[in-house]
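Undergrad: Predicted model and sequence below, questions to follow.
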Amino acid sequence: MKITSAEFIISAVRPDQYPEDALPEIALAGRSNVGKSSLINRMILRKNLARTSSQPGKTQQLNYYKINEQIYFVDFPGYGYAKVSKTEREAWGRMIETFLKVREELKLVLLIVDIRHAPSKDDCLMYDWLKHYEIPICIVVTKADKIPKSKWDKQIKLVKETLQADPTDKVIMFSSELGLGREQLWDYILTETSD
């Protein structure tokens, strides 16, 4: 995919703030520090449009990025981070659930998990939620550069088993460092968003 334009649009917390131009939306969900911002930056070949942070739990809204005037990436707050108060966590949960239930423009959720660990309880909950709302999912397994290639298959199998993933769900291995999986992921996104 050739990127001609990419811009940050808005940090939304309520449905009345979501963009109204009806472009297809791809949401990114995953625990804090799993590499969502790095993935966005690699996908659009920009160093820091999506701000990465060493401080987990930094994203607290739905961050909208418009790509090529034809599609949005919507970056969800990372979940499962202990230093955020219970009240804040519940507010995020409600915000994300509302988005998943009402957003007709949402075409696909990238569920992002770290290849080095089995998916967390929160990852499994998010997966089950998406299945419940019948939202198409692509499981993106990031940080592939952090483990030897010889372990990739074993870790992918662990991810699928832990999530009890539907065999029809697409699984893509990704590395923001190496650019691994970028073309494959774009191909899949474009297939899912072309009506």
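TA: Okay, I see it. Numbering: from 1, shown residues only.
Undergrad: make it CA atoms for all contacts and neighbour counts henceforth
TA: Fine.
Undergrad: The residue lying farthest from the centre of the chain and Lys160: what is the separation?
TA: In the chain, the greatest distance from the average C-alpha position (Cα atoms, centre = their mean) is reached by Ser150, at 25.6 Å. Distance, Ser150 to Lys160, using Cα to Cα, to the nearest Å: 18 Å.
Undergrad: how about the helices in the chain?
TA: Using DSSP state H, the helices of the chain run over residues 36-43, 86-102, 121-132, 152-163, 182-193.
Undergrad: wait, which of those is closest to Ile112?
TA: Distance to Ile112, taken as Cα to Cα, is lowest for helix 36-43 among the helices of the chain, at 7.1 Å.
Undergrad: tell me, what residue is most central in this protein?
TA: Nearest to the mean C-alpha position of the chain, by Cα atoms, centre = their mean, lies Leu28 at 1.8 Å.
Undergrad: gap between that residue and Ser194?
TA: 19 Å.
Undergrad: that older thread, buried deepest among the helices of the chain, which one?
TA: Mean neighbour count (mean count of other Cα atoms under 10 Å) peaks for helix 36-43 among the helices of the chain, with a mean of 22.
Undergrad: which helices and strands does that helix pack with?
TA: Judged by 3 or more Cα pairs under 8 Å, 6 or more residues apart in numbering; DSSP states H and E, helix 36-43 is in contact with strand 25-30, strand 71-75, helix 182-193.
Undergrad: this is the other structure I want to compare:
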Amino acid sequence: MPLFRNARFEISIAKSGDLPVPVGAEIAFAGRSNAGKSSAINTLAEHTRLAYVSKTPGRTQLINFFRLDCGAALVDLPGYGYAKVPEAIRKQWVSLLETYLRQRENLIGLVLIMDSRHPLTPLDRQMLDWYLSGGRPVHCLLTKSDKLSRNEAAASLAKVRRELAPLGAQVSVQLFSSLKKIGMEEVEHKVAAWLGLPTDDLPAIPTAAELRAAGK
């Protein structure tokens, strides 16, 4: 059974002082505003409106906790980098994100969402700097890969992997498309490994040939 299916909303918080008492492992999802984070979460959970999707970047201002059937939590972090957000709110988001990423003791892995057409922006690199100091893994999703040709997507993936190679095995990267549901299985296997869960019951990761045959 897919790992993220049946995720259910638990709580939203706006300030680090309101973070709930840790219960189980937490997997955080972070990304620049309009990179496709909410769509990725909804696709993985097979739920059309689990995470709020807005045509106006910067609308997700809270940390949202969703509980998975395995007992772990999926934590949806505020999108970052949207210039039209008032400065006071932007500073609040920065403080909230940094506190959570650096100090949350049961945070075991970060899924970093980046638009495959514009990956590794300065703010994405800042997010990596905040998080990687703790020695925990990060898995990067290069979203909206359906908007690139197959060769362009492969080139984007290779470029990001090359630039992040000095960070070693702590960081991994894949292509993802919410529209065509590309990459769902790979994310699930990665997160299951972080959680120490068996992967036998998860959908198998399709081969490149299988993806081509399916028109993806």
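TA: Ah, there it is. Model, not experiment: these values are computed from the prediction.
Undergrad: quick one: TM-score?
TA: The TM-score (TM-score structural alignment, normalised by the length of the first structure) is 0.91; 195 aligned residues with a Cα RMSD of 1.9 Å.
Undergrad: ok, Arg116 of the first structure - contacts?
TA: Under the criterion of Cα atoms under 8 Å, 6 or more residues apart in numbering, the contact partners of Arg116 of the first structure comprise Lys143, Lys146, Ile147, Gln155.
Undergrad: Among those, name the buried ones.
TA: Of the members of the contacts of Arg116 of the first structure, the ones counted as buried by neighbours, 16 or more other Cα atoms under 10 Å, are Lys143, Gln155.
Undergrad: Could you dump the contacts of Arg116 of the first structure into CSV with distance to His132 of the first structure added?
TA: Compiled in CSV, the contacts of Arg116 of the first structure are given as follows (distance: Cα to Cα, whole Å):
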residue, distance to His132 of the first structure
Lys143, 28
Lys146, 32
Ile147, 33
Gln155, 25
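Undergrad: Report the buried residues of stretch 104-115 of the first structure.
TA: Neighbour-count burial for stretch 104-115 of the first structure, counted by 16+ other Cα under 10 Å, picks out Glu105, Leu106, Lys107, Leu108, Val109, Leu110, Leu111, Ile112, Val113, Asp114, Ile115.
Undergrad: circling back to that earlier point, kindly state which of the helices and strands packed on helix 36-43 of the first structure is positioned closest to Lys47 of the first structure.
TA: Among these, helix 182-193 sits nearest to Lys47 of the first structure (Cα to Cα), with 14.8 Å.
Undergrad: list the helices and strands the closest one packs on?
TA: helix 36-43, strand 106-114.
Undergrad: Can you name the residues in contact with the shortest one?
TA: Right, helix 36-43 of the first structure. By Cα under 8 Å, 6+ apart, the list of residues contacting helix 36-43 of the first structure from outside reads 28-30, 47-52, 73, 75, 112, 175-176, 179, 182, 186.
Undergrad: rerun that using 6 Å as the cut-off
TA: Lys47, Ala50, Thr52, Ser176 (Cα atoms under 6 Å, 6 or more residues apart in numbering).
Undergrad: again with the last one
TA: Contacts of strand 106-114 of the first structure from elsewhere in the structure, counted by Cα under 6 Å, 6+ apart, are 25-30, 34, 136-142.
Undergrad: and with 7 Å instead?
TA: Under the contact criterion Cα atoms under 7 Å, 6 or more residues apart in numbering, strand 106-114 of the first structure has outside partners 24-30, 34, 119, 135-143, 192-193.
Undergrad: can you give me the angle it makes with helix 152-163?
TA: 120 degrees (axes from the mean of the first three to the mean of the last three Cα atoms, to 10 degrees).
Undergrad: Same question for the first one.
TA: If you take the same axes, to 10 degrees, helix 36-43 of the first structure sits at 130 degrees to helix 152-163.
Undergrad: Superpose on the second structure and give me the mean offset of helix 36-43 of the first structure.
TA: Superposed on the second structure, helix 36-43 of the first structure shows a mean distance to its aligned partners of 0.7 Å (mean Cα distance after the TM-score superposition for the first structure).
Undergrad: same check, this time on the longest one
TA: Once fitted to the second structure, strand 106-114 of the first structure is off its aligned match by 0.7 Å on average (mean Cα distance after the TM-score superposition for the first structure).
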